[in-house]
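Undergrad: A predicted structure for the sequence below; I have some questions about it.
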Amino acid sequence: MPQHSNASLFVWFRILFNCRFYYPVFTILFLDLGLSIGEFAALNVVWALTSVVLEVPSGALADRYGRRPLVVAAGILMVLEMAVLCLMQPGHHDLVLWLFVANRVLSGAAEACASGADEALAYDSLPEAERSTLWPQIMARLSRGMALGFVVSSIVGSVLYDPHSVAAMLRFMGLNADVAKTTTMKLPLLLCLGTAALCLVVTLRMTEARTPTPKMPMLQSMREAWGSILQTGGWMWRTRAAFALIVFGLVFDSMIRLFLTVASNFYRLVGIEEGWYGVIGTGVSLLGLVTAGWMETSARVMNVRQNFLWLGLVVLGGLLAAAHPQPGWAGVALVVPLFLSMRFLQFFLSHYLNEIVDSAQRATALSFRGLTINLAYGTLTLLFGWQTGWVGGRLHLSADDPRVFAESLKLWPWWFAGTVVLAGGWVLLRSFSTAKDEHSGGESRH
């Protein structure tokens, strides 16, 4: 049946789209190709801005004209973004920089097309009466699949990136040959190009779950799409539960994701060699297999406030550990909760938001979630770039110096705690000011 087919294909799509072989060495890939920390931060802002500009319009288009075309477009864009990365030539700074700009634009566009559309397609394919039961099971299955995917991609990607590991493998196979770093740097990228092609095949096998809106003149189509965006945005602004999920989601996600983005830099800071990065990713992924069942249990036995409270404490503890790094494996072990917290956050946001949003505007609402999260991440990445420049100037060191990175981490727990308090205050103020509106309009839809 299409219901079960779409749900299974959705799991495969997310795994292939997100489990990338270059993620264990993401930050150092930029640096080893000759870019600076400042350029790295700016390129991630380019990615976030692209995603922000396209995020909600793509969700509105998916709601009106079908979710499958947007998911297929995401698969095509992923192939293109990985093809651009494979063209990288170390030692040619300007060429590398502009290829990365193209890659970040294509990647942001792919993220925007997938965000909302893939989840809405899978969710609405399920029997309506069973969605609240089946969706947590599918998300738990996705978490387990992602965990296994990250096991494979983390080990393979980090090992292939390290020329010493590749040379050791060749010697084991009876081939006594050294491999240049410029060659091994591209191996994870080429593998990602292969998984991107598989991801595209998966999207082409998906089937539309809803009857798309009939075609109409372009001007009318654009007017109605923007009307749908404004209507959904207004509902999310007025509805307390949706507003709170979006606000706390962007605060949590931006901080966690910023640390995950620079995780390879943190490993270098505590003295872990590149060849071990995949082992770390594997360990975290294996823990993800164990914790997948905890997500369903948390959603069943605790309410949304309790789940976000304990998750916030876990994130704060991980950031404090990063701010005071211990050398070697002890330092890595103490920040593992940050990696696991992202899985729980994504599960909670998907579970609670899908429960309250109307099917006709599901992709648009989920795209608003992606829009705010990516906007917050891009802003925080830009602030991180400024922060390293300021700290470097204060310490009279280059912004790329590891001591600057270590000093920058000390401010992160306080930033997270402060933004959580501000978010909580904003949600309370909005709750008092919009309770009447929600009673008369927002909740009548459910």
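TA: That came through fine.

Undergrad: going forward, measure contacts and count neighbours with C-alpha atoms only.
TA: Fine.

Undergrad: touching stretch 159-166 from outside, list them.
TA: Contacts to stretch 159-166, defined as C-alpha atoms under 8 Å, 6 or more residues apart in numbering, come from residues 25, 178-181, 184-188, 274-276, 278.

Undergrad: how about the strand or helix carrying A435: buried residues?
TA: Element membership for A435 (DSSP states H and E) is helix 412-437. In terms of neighbour count (16 or more other C-alpha atoms under 10 Å), helix 412-437 has its buried residues at W412, P413, F416, A417, V420, A423, V427, R430, S431.

Undergrad: please compare the first structure with the one that follows:
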Amino acid sequence: MEDREKDGIGGNPRKYVWFTTLYNARAYYPILAVLFLDLGLTLDQFVMLNLVWAATIFIFEVPSGALADTLGRKTLLVAASVLMVVEMSCLLFAPKDGGWLLFSLCVANRLLSGLSEAAASGADEALAYDSMPEENREEAWDELLATAMRFRSVGFVIAMVIGGLLYDPAIINKTLPDNLEISAELAHRLPVALVLMQAIACVSITLGMIEPVRKIGGNAWEASQHAMRLTLKTARWVFTTPRTLAIVVIGLSIDSIVRNFATINSSYYRMIELPAWSFGFIGAAIGLGGYIVPGIAARLNKRFSTWTNFAIIAGLALTGLIGVMPGNSYWCLLPAALLMMTMGFLAYTISRSLNKAADSSKRATVLSVKGLAFNLGYGLFSLAFSRSLASTEGLGADNALRQVLLWQIPYFVIVVGLLLWWGHSRLTSGTATS
């Protein structure tokens, strides 16, 4: 009995670690863009799908939190896992070069993925936290969170490497007898099949969780309305407080461009003629390199103002954008890695600044508003990027991508430069009051 108390209700904390690891460590991440391209989509169609994904999360993030608090966190986690199974099935069985059927299944995949992300967001941590014994709960939670982060990091590295290797039929066939060689089309489905098995495991894990007894007031509709009113109220505070407005707007202007590149990076790697098996190793190396970013970001944020850190981040991002633009040699990997690791520096700076600006009564909702704004910004930039690619398709896929990467540079300089100029006084005149 004592062991059960220590492990939490129903072993939920331990199951949370396995769930968050299997749910997030997806083997198709390093080859995400080329996976859709090899199925028969164009790059602009793939980028457009990211708008669908971001919009779905934007719309359902707040209601899903309210549903988790009323219908139960376990219910939402089971739903997220089942949605993951269906989204992976759509991708696994989508017909290659299937025209509108292919595109429809890919849209369904992105919609279901967004719904699943929204359903799981926060519900997993809330369930694990509420399942822990009240005595020394904060210390135990810190330890559990650190364990979960370590498991996710290891899972991410393993998934990156395996995903890239499975996607390359040449690598797989080297290990198989001649009479068992597999086709490229089958190899391209293997990372998705692996993630489908993880999704089934997530369903099993979440079904085995136990909902802690807690007081639930109202119903799902009332809770959703309350959550929406709270979010709108907090959003008004964020966007009418000069400091928080500057943090969010400058942050999303940089994040939307950098995150878009991170989404299409496998298509970029293919353009510079890297073999598919290397994509996973590159992703794993960048992920491991990201371990040093928080330490550097912490030192710079302690030494310099928020505005100065944004200026440093903008300079690093611009260096990366200029460096990746030629897309004609392996050396372009260096600015690509710089660009993606800049995301960690940006995330740390924004989180630190917003947590400092908001009081505890609204801090979680402020971060939620930030997430909603960032998804909206990312979705809109994905739309613009997609339309730009479509307008240059006569140049050929590689040249079209180079052209749009070139256009990003003046856009970034003008938009981010103006926002930094506008935000200087707002980010150097003291902290916001709540």
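TA: Ah, there it is. Treat the numbers as computed from the prediction; the structure is a model and nothing was measured.

Undergrad: now distance to S132 of the first structure too, for the buried residues of helix 412-437 of the first structure, in TSV please.
TA: Shown next, in TSV, are these (distance: C-alpha to C-alpha, whole Å):
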residue	distance to S132 of the first structure
W412	36
P413	35
F416	32
A417	32
V420	29
A423	28
V427	26
R430	28
S431	26
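
Undergrad: let me see the ranges of the helices in the stretch 201-350 of the second structure.
TA: 220-240, 242-263, 265-271, 277-289, 293-303, 306-324, 333-357 (DSSP state H, counting those that start in this stretch).

Undergrad: let me redo that: the stretch 1-150 of the second structure
TA: Using DSSP H, counting those that start in this stretch, helices in the stretch 1-150 of the second structure cover 2-7, 12-24, 32-39, 43-71, 73-92, 99-120, 123-131, 137-167.

Undergrad: in the first one, what's buried?
TA: Read that as helix 2-7 of the second structure. For helix 2-7 of the second structure, burial by neighbour count (16+ other C-alpha under 10 Å) applies to D7.

Undergrad: still on that earlier bit, the helices of the stretch 1-150 of the second structure: which one's closest to F304 of the second structure?
TA: Set against F304 of the second structure and scored by C-alpha to C-alpha, these come closest in helix 137-167, at 27.7 Å.

Undergrad: give the aligned range of the following helix or strand past that closest one in the first structure.
TA: Following helix 137-167 of the second structure in sequence order, the next helix or strand is helix 169-174 (DSSP H and E). Helix 169-174 of the second structure corresponds to residues 163-168 of the first structure when matched by TM-score structural alignment.

Undergrad: report the contact partners of the closest residue to G163 of the second structure other than its chain neighbours.
TA: Nearest residue to G163 of the second structure in three dimensions, chain neighbours excluded: A27, at 4.2 Å (C-alpha to C-alpha, 6 or more residues apart in numbering). When contacts are counted by C-alpha under 8 Å, 6+ apart, A27 of the second structure touches A159, M160, V161, I162, G163, G164, P191, V192, L194, V195.

Undergrad: still touching in the first structure? Go through those residues.
TA: Retained in the first structure: A159, M160, I162, G163, G164, P191, V192, L194, V195, out of those (criterion both residues aligned by TM-score structural alignment, their matches' C-alpha atoms under 8 Å).

Undergrad: tell me which of these is nearest to S386 of the second structure?
TA: Nearest to S386 of the second structure among these is V192, at 24.4 Å by C-alpha to C-alpha.

Undergrad: so that closest one touches M88, yeah?
TA: Yes - judged on C-alpha atoms under 8 Å, V192 of the second structure makes contact with M88 at a distance of 6.4 Å.
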